[in-house]
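Q: how would this look folded up:
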Amino acid sequence: IMSASHLARLNEAQLKAVLHPPNLPLQILAGPGSGKTRVLTSRIAHLIEQHKLQASSICAVTFTNKAANEMRERLTKLIGQDQTGQIKLGTFHALCATFLRRHAKLIEIDANFTICDADESKKLIAKLLKTYKSQSFALSDSQVAAIISKAKAKGYSPQQLTLLGSQTSDYATVAEIYEEYESALRQSNSLDFDDLLVFGARLFAHRRVVEWCKHVLVDEFQDTNTMQYELMRYIATSSRCVTVVGDPDQSIYGWRSAEVENLEKMQRDFPSTVQIMLEQNYRSTQNILSTSMAIIAQDKGRIEKTLQTSNPSGLMPVLRNFGTEHEEASFIAREIKRLVAYTGGMLDWDDFVILLRMNSLSRALESALQREGIPSKMLAGHKFFDRIEVKDLLAYLQLVDNPFFAPAFSRIINVPSRTIGEKTISEILKQAERRRISPVALVEGIYDGRIPDIKPAVKGKLGSFVLAIRTLRSQAQEAGGEFASELIRHLLELIEYEAWLQKTQPDWESRWENVQELINFASEVERTTPAIPSRPDDHSRTDAYEWVDSSEDFDQDVLALDEETPLRLFLQASMLSTDVETQEENEKTPVST
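A: The predicted model follows:
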């Protein structure tokens, strides 16, 4: 139970937010450093301990895996690991992916869908775009991908995008590509990241699927887009009990379709909404706050609020203007060097960070730092799950779970090399489409002699590929399903992947370390993922399945839960772990966007 001493650590505004009646929708407008995570976790604990809500009836949504993990750690200290584990806690994408797999039949998709990452989505769009290059079409694949993503964020179909873009031929063409792109995703039994929200909203529109939720809480609400707002609204359909935390002054994701207007939209959709402002800052000095407020106050349309602190005044921020980027870079490098020398070693290179608007602006800075002998590192260069060796192994596992996922097939049919050319791969994909079978089923048929070979012949080249897929499939499907960490180890042996790296990659040692890190990640997923409960029968229902409704007017075959396998849970975790990056060496000045 939350102790009085714990409540005493909250200031007056924080306490008011935590104790706010759960049946009244609440907007907590929290400035930076005002303790919003503490308030959010304390409110969840209060709902459970004082208002007796079941932990499993609470939905808490964050924007990053890092934020979800931090909230999970704090809640564990407040209410214990068991109750924390029952809360539906995670990002919008993770929440949707989990429920889509469990209730896939309800919206007529297959539960073993693959999450198509941004890189594969862009490749697919680039391939579709080739058809239109001969026309007077000026947009690049990145621009087309961005338009499609923004359309999905607003819930627009290809037909709706056509109507919106009726004034320009480019938009009409993008709408055509959008429709072809969607068709290709469905054919590969895959959803892209935006689809997780679009299809999630379709699923949560079924009231039976969300009846379990008695209270929904959303962090960083100012960064929600149209689909995320709709998701929140659908999840809260039964209870109408909502708590959101946000700060319109920190809305920086408009380019990613975030809509700060969702704060006003919530007040219209939930008329009894109350606003509580957290204006006590615990992180910054007074001078930093004063400078920040002077800048943000120039927005005359903002919600009036302020920030105060009891911290010391601190150093005065400095604003300098330069004639060129090279003058700016030289000043920054010299200033870092001066401060390290001035403090007599109290400050080191890794005590400084340089923030950029975009990575392309780093060249002048890196040159200036190098001239002054200052070691530096660029952050967010290659994310862990974007690395070649990691994507290779994931592609094998994706095909084991979803043999229709063509991007994975195209990627690893030649890893290690089997001398199968691009035209041959294209012909395999076309024949599989004509026969309405997966590319994996086609090559297995060719290998077994059940399907005629193609020209040029590939039967003799498919042995190692078919053996690897069949072995892994058997291991993944046997009782309970083998854990992904073991599947990866078997895969490495089956395709002799270490020898392939040694043969093809000059830096194979570091890539092999990444392979081992992937196994560690799989083990971590297995350790932190609750045991997969058995399918409920007529006589028993587990807590994990409590949202399955038994009303006669709802088709039980449709609502029945699809099986979650250890492999599927691992693949989902890897596709949604966009925060994970490889470790970089310390004692260097970080340069980052």
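
Q: Please count neighbours and contacts with C-alpha atoms only from this point.
A: Noted.

Q: element containing residue 338, please.
A: Assigned by DSSP states H and E, residue 338 belongs to helix 325-342.

Q: One more: residue 110?
A: According to DSSP H and E, residue 110 maps onto no helix or strand at all.

Q: Same question for residue 155.
A: Remark: residue 155 resides in no helix or strand, with elements defined by DSSP H and E.

Q: So it is in contact with residue 228, correct?
A: No: Residue 155 is beyond contact range of residue 228, at 10.0 Å (criterion: Cα atoms under 8 Å).

Q: and the two? which has more neighbours close in?
A: The residue with more neighbours, out of residue 155 and residue 228, is residue 228; 25 against 22, by other Cα atoms under 10 Å.

Q: One more, so I can put them side by side:
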Amino acid sequence: MNNEGVKKLYLKEFPELLNNSSQYDAVFNTDGPTLIIAGPGTGKTFTLVLRTLYILLTEKARPSEILLSTFTEKAAFELRDRISQFSRKLGKKLNLHELKTGTIHSICEKFISCYLRKTPLNKNFTVLDEITSLLFINENFKEIIEPYIEKDKYFGKWTGKWNTISNLTGYFNKITEELIETEELLKSKNEFLIMIGESYNGYKRLLFEKNKVDFAFLQKIFYELLLDDEIYKKISSELKYILIDEYQDTNYVQEQIALKLSDINKNICVVGDEDQSLYRFRGATVRNILEFPKKFDNCTVIKLLSNYRSHQKIIETYNKFIESINWFSSDKSTYYRYPNKTVIAA
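A: Next up is the predicted model:
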């Protein structure tokens, strides 16, 4: 079905698109790098679903050629379910089995499984979540932590077993997700950083020896696969469109994966809202969404500001609160918010 035919069908079933020019653009302008800034209650999921479905119905890509990522498996399942629901509403039947949906972690895991021989992992490897990663360090406490006691404190900083494990995990994740080379830490004149680097190397060695991987390494290993020219050409040739939800909560290695995957065709759409960046404590950086347009020569920026969910009074209170915050960095060099973002009642 051609573009105009699908658009006509859309506007018949979803006439509300005619009353929201920003949402209209976000749904129908699918090519090239696009940033959709979606304020609270502005129909973000509705827009993302219709955009993905439009790509499929206009045959710009097959389901297997679309990667659709969000922050939780529950949200990913909801996106797939709503695409199927909306396609039926439009009288179209689609086989979405091959649509690549999931969290960034689960998508990395699937690709790693396809190219396992090129990784440090073996068949039936185990993925450790946030809790089991802590338990793994506890089980290997003697090798990972015990050698690094200084002045009756682990790493010269922490007391208590679980307090140390918790703090150390934050450093390990940061090193992996920021793609920091431990050689740099080991060459440091800072004794703490040297100990962290040695401990990290021990943790990494034990993980791979036991055929395990944590969330951070899952992403790093996939990114390293993309640096292999042969593998990269194969993976990138199979992907025509990349859509990433909750982009404000991505970290450095996730950004690098997204940019690498879209490097050839540039058909990448990221959706998010810097005001709703919640996971900085997990290594997420709001800079990813703020600097996204600078990564491309011609990036389309669309702002969804019409709120369909909240009462006018709530919207006014929200706007007043957000605008009362000083969004400048401490040295006044960076403004951590997009301008002209007043949310309005739909």
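
Q: re the thing from before, what residues sit buried inside the helix holding residue 338 of structure 1?
A: 328, 329, 330, 331, 332, 333, 336, 337, 339, 340 (16 or more other Cα atoms under 10 Å).

Q: again, but for stretch 52-62 of structure 2
A: 52, 53, 54, 55, 56, 57, 58, 60, 61, 62.

Q: can you list these in CSV and add secondary structure?
A: Shown next, in CSV, are the buried residues of stretch 52-62 of structure 2 (DSSP: H, G, I helix; E, B strand; the rest coil):
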residue, secondary structure
52, helix
53, helix
54, helix
55, helix
56, helix
57, helix
58, coil
60, coil
61, coil
62, coil
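
Q: for structure 1, what's the longest helix?
A: In structure 1, taking DSSP state H as the definition, the longest helix is helix 508-528.

Q: what range in structure 2 matches that one?
A: With TM-score structural alignment applied, helix 508-528 of structure 1 matches no range in structure 2.

Q: So what's the gap between the following helix or strand past that helix and the chain middle?
A: The first helix or strand that comes after helix 508-528 of structure 1 along the chain, using DSSP H and E, is helix 556-559. Distance of helix 556-559 of structure 1 from the chain centroid (Cα atoms, centre = their mean, to the nearest Å) equals 29 Å.

Q: so helix 556-559 of structure 1 aligns onto which residues of structure 2?
A: So helix 556-559 of structure 1 is aligned with nothing, judged by TM-score structural alignment.

Q: Go through stretch 98-109 of structure 1 and flag the buried ones.
A: 98, 99, 100, 101, 102, 103, 104, 105, 106, 109.

Q: The third one matches what in structure 2?
A: Residue pairing (TM-score structural alignment): residue 100 of structure 1 is matched to residue 112 of structure 2.

Q: out of everything not next to it in sequence, what's closest to its match?
A: Closest residue in space to residue 112 of structure 2, ignoring its immediate chain neighbours: residue 222 at 6.1 Å, by Cα to Cα, 6 or more residues apart in numbering.

Q: For the aligned residue in structure 1 for that neighbour, give me its contacts.
A: Using TM-score structural alignment as the criterion, residue 222 of structure 2 maps onto residue 200 of structure 1. Residue 200 of structure 1 makes contacts with 96, 97, 99, 100, 231, as judged by Cα atoms under 8 Å, 6 or more residues apart in numbering.

Q: just residue 17 of structure 1 next, same as before
A: Taking Cα under 8 Å, 6+ apart, we find residue 17 of structure 1 in contact with 28, 39, 43, 276.

Q: So which of these are in helices?
A: Residues of the contacts of residue 17 of structure 1 located in helices (DSSP H): 39, 43.

Q: just the contacts of residue 17 of structure 1 now: which is nearest residue 243 of structure 1?
A: Residue 243 of structure 1 has its nearest neighbour among the contacts of residue 17 of structure 1 in residue 28, at 7.5 Å by Cα to Cα.
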